[in-house]
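> Need the 3D shape of this:
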Amino acid sequence: MRIQLQHTYYYPQIGGIESRLYYTSKTLLEMGHEPTILCSRHLSTLPEKETYNGIKIIRYPMYRFPKLSVLSQLYFEKMLQGFIRRNSKGTEAVWTNHPYCAYASCKALPKIANIYFQPTIWTNFRAITGKELKGIRRMRFRIRNLFDYYLEKKSMEMCDKVITFSEERMREIVDFNKLIKGKIEVVRTGVDLERFKVRGRDKDLLKELNIPENANIILTVCRLALEKNVGMLINAFTKINCSNCHLVVVGDGPERAHLEQLVKRLNMEKKVRFTGFRRDTERFYSISDVFVLPSENECFGLVYLEAMASGVPCIGLKSDYPNVIVGTEELIKDGYNGYCVNPYSTDDLTEKIEKIVLNEELRCRMGQEARQICEREYRWKRHVEALIKITECIRKRK
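Below you'll find the predicted structure:
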């Protein structure tokens, strides 16, 4: 089947959606299908067309209509529809990952199967990230978000199927658009079991971080933004009754400076390491005793799967819809491969970290269980096979 996978960004951009597109396309190729990535030419140095690791990439220009934000969005959407129509000859299905692409595809290619992957409500998520804007920037943001709100709702109504990755996200989508549940389906994503696997501690990395080889290491890997709630982890870390514990924070983002100041105020500079963005995250899982992601709003949490596949117990927050929207309890089986903690209790987080860090037998058992869950439930082939089955059902109806 010739399938076009769409998003605003792809290689060389790195992120959760970009990673999922790569592994999905790679698996499609292995299964004999013909995937093509359609994304933006967000850097002027990028070619309009290229092949990366056997995957064809087509990039659309960053269409812009100066100054007037809403007019810019309307212009962009119209031009994108034309680009998709011209560059989709022979395409049998579209798997799209962004409301702009979804709307444009439904308009440009109404006779083929259009599946919209909805890891989160885009406008709700952007509202969280735009909270700190002020003045004219805040006003422009609100106007733009109203347009995006309309586009997102219409995209979900027009597409043939909405795919999300957790039951909690499905609940949010149904509430947002009053869609019938039959139009939405949960399909679990996958993880690279070869890259992320149980391995010996990376002594060179420990040396680079200036951390003793016998240290107990708490790890988080995420974009340093408000919704990731890393401040809660730092505050919990200060209360841990373990003199040999170190916290490693992998990632970058707008909250980094604030978090570094928090560490300084708490006089924990010698115990906390900020590494910035790293591509070699598998090395960090190899040195960690427990992985913690205290996000209050998480699309899925692919990093949980990476940690689990690496044999590392995980800790995350329990969901408290609609204030805390996470799929943690669908990934972490409380007490088996990690813990789900009270989202409003730093003490509960501290207690659960201590339980794992100070009990080697428990840590090993949880790590083994985590790896086994990934091997059973989170293979990329299983994910893609489910998507192909859904796509074929839609094509029969078209």
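> can we go C-alpha only for contacts and neighbour counts from here?
Will do.
> what about the helices in the stretch 151-300 of the chain?
167-177, 203-209, 230-238, 256-265, 281-287 (DSSP state H, counting those that start in this stretch).
> For the second one, name the packing helices and strands.
It stands for helix 203-209. On a contact count with 3 or more CA pairs under 8 Å, 6 or more residues apart in numbering; DSSP states H and E, helix 203-209 meets helix 281-287.
> please give me the structure for this one as well, since I'd like to look at both together:
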Amino acid sequence: MTLKDKKLCICIPALKAGGSERVAAELANYALSLGVEVHIILMSDQEVFYKLNTNVQLHIPKFKKGNKLVYYLRVIWFIRKRLKENKLVHVFSLGYRLIPVLASIGMKIDHSGSHRTSINRGWKPFKLSGVKRNIFDYFYRTASNYSKMHTKKMIYQTPEAMEHYQKSYPNADAVVLPNFLREIKLYNTDRQKVVLCIGRLSPEKGQIYLVEAFSKVNYHDWKLIFVGDGPARNQLEKRVEELGLTSSIIFEGFKENVDEYMQASEIFVLPSLHEGFPNALLEAMANGLACISFSSNYGSCELIDHGVNGYLVETMNVDELAKQIENLINDSNTRTKFQKNATEVLDKYSLDKIGKAYLHFILN
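Presented below is the predicted three-dimensional model:
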């Protein structure tokens, strides 16, 4: 099937820094390079973090948030108008999938979606209680069921996610497609004695377990560096101060040059309690780091072959995490083996392979 002259519409809440947002931007730019006319419809007016080709047609709602219900109704109408004006029939939704489906009631739209989170997570957009919560839950379930019935195609990041969710989409074709790698930027830097963790600092990302584990490691000529920011930063910094490790555990904040940090480190740890298919881990492996991840993340289990290209650790097991970090610090041969084997992801998860599979599935 030729992709040239096809039209692709990507619907996503925003294009801020994040995994789904990165996938949307990369897929849009790649599709455009293959001759596809690409539209991205956002559901909020937020700063666009990712660089888009100037020929990607970006649609941003320019109205202020007020009452959430009224706001989402306006977003639904905004999306509907853009679909009609641009004669868009292939819609790929990344997040808040029911909104584009509701926006296209009565229209002939081929809706595709993708589960981007762990099977343990769900969306709760309103903080309500009592009768209001019951009323909202009823209408939300009704709208959600309608959305699922009218979704034609679903992309799952792991076989486990597909097994868990597929029955909820009775009319949808399904396929397992992992995330694809972005372009890796090369820096002229030497690896240092650094254990690296990159991501949003928030409770579900599990950085507190990494802090506790690192405090048990006996090689404190090594540093633990966190790249990223978020609501858990103050709590993490306070705990580091209590442990007396402010010179060994460093918080760099948000950085754009993450590849430089990766190429200047030896070990990468993903302590998330739940992930879909973790971009940070994939990129760390592409950058040749020896990686450790909690085993509850299905995406991590797809990427890491325990003992071959990394270690999988029981989730929230601080002692085991500390042991495996210390193993890699102490055993340079294993560390080097993991680093070498990890880079095999460069070919397996390339944009040309995975991105093209995305487009053929969505636009077929």
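> Mind telling me the TM-score for this superposition?
Once the chains are laid over each other, their TM-score by TM-score structural alignment, normalised by the length of structure 2 reads 0.86; 354 aligned residues with a CA RMSD of 3.0 Å.
> Mean neighbour count and distance to residue 66 of structure 1 added to the helices of the stretch 151-300 of structure 1, as TSV?
Formatted as TSV, those follow (neighbours: other CA atoms under 10 Å; distance: least, CA to CA, whole Å):
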stretch	mean neighbour count	distance to residue 66 of structure 1
helix 167-177	18	31
helix 203-209	13	46
helix 230-238	20	37
helix 256-265	15	32
helix 281-287	22	39
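> Out of the ones you listed, which gets nearest to residue 138 of structure 1?
Among the helices of the stretch 151-300 of structure 1, the nearest to residue 138 of structure 1 by CA to CA is helix 256-265 (21.3 Å).
> distance between that closest one and the chain's centre?
Here helix 256-265 of structure 1 is found 25 Å from its chain centre; the criterion is CA atoms, centre = their mean, to the nearest Å.
> and that helix, how far from structure 2 on average?
For helix 256-265 of structure 1, the mean deviation from structure 2 after alignment is 0.8 Å (mean CA distance after the TM-score superposition for structure 1).
> what stretch of structure 2 lies opposite that helix in the alignment?
Matched against structure 2 by TM-score structural alignment, helix 256-265 of structure 1 falls on residues 233-242.
> which residues touch the matching stretch?
For stretch 233-242 of structure 2, contacts defined as CA atoms under 8 Å, 6 or more residues apart in numbering pick out 201, 202, 207, 208, 211, 246, 249, 251.
> Please tell me how far residue 367 of structure 1 sits from residue 30 of structure 1.
30 Å (CA to CA, to the nearest Å).
> Can you pick out the residue with more neighbours from these two?
Between residue 367 of structure 1 and residue 30, counted using other CA atoms under 10 Å, the more crowded position is residue 367 (25 against 11).
> one step back: would you format the helices of the stretch 151-300 of structure 1 as a markdown table with distance to residue 41 of structure 1 included?
Formatted as a markdown table, the helices of the stretch 151-300 of structure 1 follow (distance: least, CA to CA, whole Å):
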| stretch | distance to residue 41 of structure 1 |
| --- | --- |
| helix 167-177 | 29 |
| helix 203-209 | 35 |
| helix 230-238 | 32 |
| helix 256-265 | 28 |
| helix 281-287 | 27 |
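> can you tell which of those is closest to residue 130 of structure 1?
Among the helices of the stretch 151-300 of structure 1, the nearest to residue 130 of structure 1 by CA to CA is helix 256-265 (16.8 Å).
> quick one: that closest one to helix 230-238, angle?
Orientation of helix 256-265 of structure 1 against helix 230-238 (axes from the mean of the first three to the mean of the last three CA atoms, to 10 degrees) gives an angle of 20 degrees.
> If we go by neighbour counts, what in stretch 169-181 of structure 2 is buried?
Buried residues in stretch 169-181 of structure 2, counted by 16 or more other CA atoms under 10 Å: 169, 172, 174, 175, 177, 178, 179, 180, 181.
> With stretch 326-344 of structure 2 instead?
By 16+ other CA under 10 Å, the buried positions in stretch 326-344 of structure 2 come out as 326, 328-329, 334-343.
> Let's see which of these end up in helices.
Among these, the members found in helices (DSSP state H) are 326, 328, 329, 334, 335, 336, 337, 338, 339, 340, 341, 342.
> Could you look up the SS state of residue 73 of structure 2?
Classification of residue 73 of structure 2 by DSSP: H, G, I helix; E, B strand; the rest coil places it in helix.
> now the one 5 residues further on
What three-state DSSP gives for residue 78 of structure 2 is helix.
> contacting residues for the aligned partner of it in structure 1?
Per TM-score structural alignment, the equivalent position to residue 78 of structure 2 in structure 1 is residue 80. By CA under 8 Å, 6+ apart, the residues touching residue 80 of structure 1 are 60, 63, 101, 104.
> could you pull out the strands for the stretch 251-364 of structure 2?
Residue ranges of the strands in the stretch 251-364 of structure 2, as given by DSSP state E, counting those that start in this stretch, are 267-270, 290-294, 310-313.
> The counterpart of residue 192 of structure 1 in structure 2 and residue 22 of structure 2, how far apart?
Per TM-score structural alignment, the equivalent position to residue 192 of structure 1 in structure 2 is residue 182. According to CA to CA, residue 182 of structure 2 and residue 22 of structure 2 sit 8 Å apart.
> How about residue 9 of structure 2?
Distance, residue 9 of structure 2 to residue 22 of structure 2, using CA to CA: 16 Å.
> So those two - more neighbours on which side?
For residue 9 of structure 2 versus residue 22, neighbours defined as other CA under 10 Å are more numerous around residue 9 (23 against 20).
> Residue 165 of structure 2 maps to what in structure 1?
So residue 165 of structure 2 corresponds to residue 173, using TM-score structural alignment.
> circling back: show me the buried residues of stretch 169-181 of structure 2 that map onto strands.
Taking DSSP state E, the ones among these that sit in strands are 174, 175.
> quick one on the thing from earlier: residue 191 of structure 2: which of the strands of the stretch 251-364 of structure 2 is closest?
strand 267-270 (9.7 Å).
> Residue range in structure 1 corresponding to that closest one, please.
Per TM-score structural alignment, the counterpart of strand 267-270 of structure 2 in structure 1 is residues 290-293.
> Other residues contacting the matching stretch?
For stretch 290-293 of structure 1, contacts defined as CA under 8 Å, 6+ apart pick out 217-222, 228, 230, 233, 285, 304, 307, 312-317, 353, 356-357, 363.
> hmm, 7 Å instead?
With CA atoms under 7 Å, 6 or more residues apart in numbering as the contact definition, stretch 290-293 of structure 1 has outside contacts at 217, 218, 219, 220, 307, 312, 313, 314, 315, 316, 356, 357.
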